[in-house]
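Asks: okay, predicted coordinates and the sequence, questions at the end:
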Amino acid sequence: MQLTTIGFDADDTLWHNERFFTLTQDRFTELMRDHAPAEHLAERLLAAERRNIGHYGFGVKGFTLSMIETAIEVSEGRVPGSVIAEIMAAGREMLSHPIELLPGARDTIDALAGRYRLLLITKGDLLDQERKLAQSGLGDFFDAVEIVSDKTAAIYTGAFTRHGSGAAQGMMVGNSLKSDVNPMLDAGGWAVHVPHDLTWPLEHAEARDTDPRFHRIEALSLLPGLIRQIEMSFIEP
């Protein structure tokens, strides 16, 4: 056994992302304060996002369309055009916000580059994810980048086969149990959960604490040390 390939999630693993959704939703709540209480509005927006994932996919554009849909629904069609315009403007701002790397992201990637094949596997809007990767300054560290519509065991099996020696010799690192961790375990690989303070409700899932290939670290900077421990276990008698 050996690890040859390490995959990384992008949003809220390497750089901040969910906090911009949270701030925009707060702005949306304020814009709609005359039409619905905050708790009811949040429930309706989450329901719209859940309905629309299959149509719009993940990311800012789907979120913006879901806000517009929710505004029309809760106001029974009476929401002013000016509010719709502000929602669209908020979406455009999200698509242009500067990238801020999470602590330890660059040093961790730098420490692992050259020793392993590094993959970036992320989901969301294609243009937005490409923009964020370019602005992050991390692009040159990765041997391959895959921007996918969803993250499943089949997606990981394919990606780690195309760009590595298979999922069994691969590791996926990310903040989402639902998208980054559990599907990689299903594919037969290693998975490392790096929790983030903010997690989209639709990304919640149960941790598979009893799976020997599951690990959790509290900071990305701890990843190289964890990998050394795992590799030592391969050679212990």
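Replies: Perfect, I can see it now.

Asks: C-alpha from now on. contacts and neighbour counts both.
Replies: OK.

Asks: tell me how many other residues crowd Ile84.
Replies: Other residues lying near Ile84 total 19 when counted by other Cα atoms under 10 Å.

Asks: quick check: next helix or strand after the lengthiest strand in the chain?
Replies: Looking across the chain with DSSP state E, the single longest strand is strand 117-123. As assigned by DSSP states H and E, the chain's next helix or strand after strand 117-123 is helix 126-136.

Asks: got the contact list for the longest strand of the chain?
Replies: 4-11, 58-59, 112, 129, 141-151, 163-164 (Cα atoms under 8 Å, 6 or more residues apart in numbering).

Asks: among those residues, which lie within strands?
Replies: Reading strands off the contacts of strand 117-123 with DSSP E, I get 5-8, 144-148.

Asks: can you name every helix or strand that the longest helix along the chain contacts?
Replies: Longest helix in the chain, counting residues (DSSP state H): helix 38-56. Other helices and strands packing on helix 38-56, by 3 or more Cα pairs under 8 Å, 6 or more residues apart in numbering; DSSP states H and E, are helix 18-31, helix 60-74.

Asks: before we go on, here's another structure to hold up against the first:
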Amino acid sequence: MEVDFSHIKVVGFDADDTLWVNETYFRETEEKFAALLEGYETKNKIDQELFKTEIENLELYGYGIKGFMLSMIESALDLSNGNVPSSTLMKILDMGKQMIAHPVEVLPGVEEVLTALMPKYRLIVLTKGDLLDQERKLEKSGLKRFFNHVEVLSDKKEGNYRGLLNNLQIKLDEFLMVGNSLKSDVIPLINIGAKAVHVPFHTTWAHEMVHKKAMESTAYLELRGIKELLMYLK
């Protein structure tokens, strides 16, 4: 569907799996977690239990690695009926710490795109997750210099976006959001009158998935890679 970007003055970027790799490390840790608990349940049951616990805990812990760690510990206790040894719980904590300490892998084309857009547009980061972790990743990525503003949101719903753009005095029709999640980075923006670009990542958390059929009448642009953004923002 054709979208007019001629009035855009501010471009917002999601961080995880848009600027740098993130979800891949969660999936790898889930595999390790399932292997750690294989004496108690099947891999399928362990995966289901962990996902269910994560969703139930979102309101308490929010998004990010720390909440994921706590959900893994809770799931391990539930799946083992409280019999999981302390040594296994320590291994789970270590897996979470390894995720936090993991080097930041900037995605291909990101720096080229930001370099080209910075002189022409106001660039901001709009992401969700743990504040300390996201600040750390932005610093380690080397991308901080490109952005006028960085905001770590508790969630990415219409109200979150509307309130933030209002606070930053950004007009809805002058704002474009770029991200990998249809649920978090596209639909809420379209619903409030802004514009959005979807740059899919090869791995998506189940909680962020949206059936493509639900998007058929939504006016947004989907790219094969972030470098294609330069074809539309002149």
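Replies: Happy to help now that I have it. Just so it is clear, the model here is predicted, and its values are computed rather than measured.

Asks: now find how far off-centre the longest helix of structure 1 is within its chain.
Replies: Between the centre of helix 38-56 of structure 1 and the centre of its chain there are 18 Å (Cα atoms, centre = their mean, to the nearest Å).

Asks: name the nearest residue to Gly164 of structure 1, ignoring sequence neighbours.
Replies: Thr5 (5.7 Å; Cα to Cα, 6 or more residues apart in numbering).

Asks: coming back round to it: burial-wise, tell me which of the helices and strands packed on helix 38-56 of structure 1 comes out on top.
Replies: helix 60-74 (a mean of 21; mean count of other Cα atoms under 10 Å).

Asks: residue range for it in structure 2?
Replies: Aligning helix 60-74 of structure 1 against structure 2 (TM-score structural alignment) gives residues 65-79.

Asks: mean shift of that stretch relative to structure 1?
Replies: Mean deviation of stretch 65-79 of structure 2 relative to structure 1 after superposition (mean Cα distance after the TM-score superposition for structure 1): 0.5 Å.

Asks: ok, residues contacting that stretch?
Replies: The contact list for stretch 65-79 of structure 2, computed with Cα under 8 Å, 6+ apart, reads 33, 37, 40-41, 46, 49-50, 53-54, 57-58, 61, 82-84, 89, 92-93, 96, 99-100, 130.

Asks: got it, and stretch 130-149 of structure 1?
Replies: Stretch 130-149 of structure 1 has contacts (Cα under 8 Å, 6+ apart) with 15, 57-58, 98-101, 106, 109-110, 113, 117-124, 126, 129, 159, 163.

Asks: show the buried residues in those.
Replies: 15, 57-58, 99, 101, 106, 109, 117-124, 129, 159 (16 or more other Cα atoms under 10 Å).

Asks: from the ones in strands among the contacts of strand 117-123 of structure 1, keep the buried residues only.
Replies: Among these, those buried by neighbour count (16+ other Cα under 10 Å) are 5-8, 144-145, 147-148.

Asks: tell me the one of those nearest Ile235 of structure 1?
Replies: Ile235 of structure 1 lies nearest to Thr5 out of those, by Cα to Cα, at 18.3 Å.

Asks: I figured the closest one hits Met171, correct?
Replies: Yes. In this structure, Thr5 of structure 1 is within contact of Met171 by Cα atoms under 8 Å, at 6.4 Å.

Asks: next, count neighbours for the counterpart of Gly142 of structure 2 in structure 1.
Replies: Residue correspondence to structure 1 (TM-score structural alignment): Gly142 of structure 2 is matched to Gly137. For Gly137 of structure 1, the count of nearby residues is 12 (other Cα under 10 Å).

Asks: try the one 4 residues further on
Replies: For Phe141 of structure 1, the count of nearby residues is 17 (other Cα under 10 Å).

Asks: do Gly159 of structure 2 as well
Replies: Neighbours of Gly159 of structure 2 under the rule other Cα under 10 Å: 12.

Asks: that one maps to what in structure 1?
Replies: Alignment note (TM-score structural alignment): Gly159 of structure 2 maps to Ala154 of structure 1.

Asks: what about that match, distance to Pro201 of structure 1?
Replies: Here Ala154 of structure 1 is placed at a distance of 23 Å from Pro201 of structure 1 (Cα to Cα, to the nearest Å).

Asks: returning to what we had before: of the helices and strands packed on helix 38-56 of structure 1, give the one that comes closest to Ala219 of structure 1.
Replies: The closest of the helices and strands packed on helix 38-56 of structure 1 to Ala219 of structure 1 is helix 18-31. By Cα to Cα, the value is 17.1 Å.

Asks: and the closest one, how far out from the chain middle?
Replies: On Cα atoms, centre = their mean, the centre of helix 18-31 of structure 1 falls 18 Å from that of its chain.

Asks: swap in stretch 203-210 of structure 1?
Replies: Worked out by Cα atoms, centre = their mean, stretch 203-210 of structure 1 lies 15 Å from the chain centre.

Asks: pull out the buried residues from that stretch.
Replies: Within stretch 203-210 of structure 1, the residues that count as buried by 16+ other Cα under 10 Å are Ala207.

Asks: what of stretch 36-50 of structure 1?
Replies: Of all the residues in stretch 36-50 of structure 1, those buried under the rule 16+ other Cα under 10 Å are 36, 38, 41-42, 44-46, 48-49.

Asks: check contacts around the residue sitting furthest away from the middle of structure 2.
Replies: Farthest-out residue of structure 2 from its mean C-alpha position, per Cα atoms, centre = their mean: Asn83, at 33.7 Å. Contact analysis of Asn83 of structure 2 by Cα under 8 Å, 6+ apart lists Leu77.
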